[in-house]
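In: any chance you could fold what I've pasted below:
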Amino acid sequence: MKSSLTKVILKVLAAIGLFGLLTMWLWNMLLPDIFGLPEISLFQSIGLLVLTRLLFGGFGVLRDMGHFMARKERQAIFASWHSMTPEQRAEFIARARSRGGKKLFANAENAEE
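Out: Sure thing, here's the model as predicted:
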């Protein structure tokens, strides 16, 4: 078990180093000539990768948790919808439409689920 964990850690560090080298090489080959920016080091390129991942991509675990939470919230909404009486559903639809949900509830009267 310990050796497999060590292998995983080494592979992750190698991937980070490889992507860092690639980013550093691309930056140093293109951006100083095009935009007049200074060249960057390996650690700066790894920091740039982390920054862009945080700003634009998020981290996979956090993103997956967001989908999980959205699914749980959606299930809770469906459960509460099914427990409503037809009068409560009509009231809910009227309130949603008054708040601008006209497209969302366009066919809600016909839906019996």
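
In: please count neighbours and contacts with C-alpha atoms only from this point.
Out: Will do.

In: in this protein, where's the longest helix?
Out: Ranked by number of residues, the top helix in the chain under DSSP state H is helix 2-35.

In: and the helix or strand just after that helix, how far out from the chain middle?
Out: As assigned by DSSP states H and E, the chain's next helix or strand after helix 2-35 is helix 42-52. Distance of helix 42-52 from its chain centroid, counting by Cα atoms, centre = their mean, to the nearest Å, is 20 Å.

In: so which elements touch helix 42-52?
Out: Helix 42-52 is packed against helix 2-35, with contacts defined by 3 or more Cα pairs under 8 Å, 6 or more residues apart in numbering; DSSP states H and E.

In: one more, for comparison:
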Amino acid sequence: MNVWKLRAKFMLNMTGGICMIALVVGIVMWLWNWLVPSITGWSNINYWQALGLTLLFRFLNGNILPPMFHIKKRGSFEKMKKMSVEERSAFIRRQLSRLSHEDIDNEKA
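Out: Next comes the predicted model:
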């Protein structure tokens, strides 16, 4: 893939991620300001306080990292232990081609 395409894809993903975080924080702030003051009499919160509450909620639930960074439970490792060398090589090639969106089997060794 072209370097510029990779950079553009990275920037698009970063922008999308920042927009998603801003949206979630905005929803938390809106829900808090809509529900909590009328129920408990507590005061309204601003955007930064809502960001802090969102982070606190993620920490308390054990979801500190975004879903893309969670480590899989060694399922691939257990599968590969039971494979022959040829099957393992084919499995790795399939995984790499899926990640790179290219046909690795056609590359010369």
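
In: follow-up on the earlier one: where in the second structure does the longest helix of the first structure fall?
Out: Mapping helix 2-35 of the first structure onto the second structure (TM-score structural alignment) gives residues 7-40.

In: in that stretch, what counts as buried?
Out: 25-26, 28-30, 32-33 (16 or more other Cα atoms under 10 Å).

In: mean deviation of it from the first structure?
Out: When the first structure is superposed, stretch 7-40 of the second structure averages 0.6 Å from its matched positions, counting by mean Cα distance after the TM-score superposition for the first structure.

In: any idea which residue of the first structure is furthest from its center?
Out: Within the first structure, the residue lying farthest from the chain centre (Cα atoms, centre = their mean) is Glu87, at 37.5 Å.

In: what residue in the second structure is paired with that one?
Out: Here Glu87 of the first structure stays unmatched in the second structure, going by TM-score structural alignment.

In: gap between Glu87 of the first structure and Ile77 of the first structure?
Out: Distance of Glu87 of the first structure to Ile77 of the first structure, computed by Cα to Cα, to the nearest Å: 17 Å.

In: name the residues that touch stretch 6-23 of the first structure?
Out: 42-43, 45-46, 49 (Cα atoms under 8 Å, 6 or more residues apart in numbering).

In: among the residues you listed, which one lies nearest to Trp81 of the first structure?
Out: Using Cα to Cα, Leu49 is the member of these that lies nearest Trp81 of the first structure, at 43.7 Å.

In: tell me the contacts of the closest one?
Out: Here Leu49 of the first structure is in contact with 20, 23 (criterion: Cα under 8 Å, 6+ apart).

In: and with 10 Å instead?
Out: Residues in contact with Leu49 of the first structure, defined by Cα atoms under 10 Å, 6 or more residues apart in numbering, are 16, 19-20, 23-24, 43, 55.

In: that concludes my questions; thank you for your assistance.
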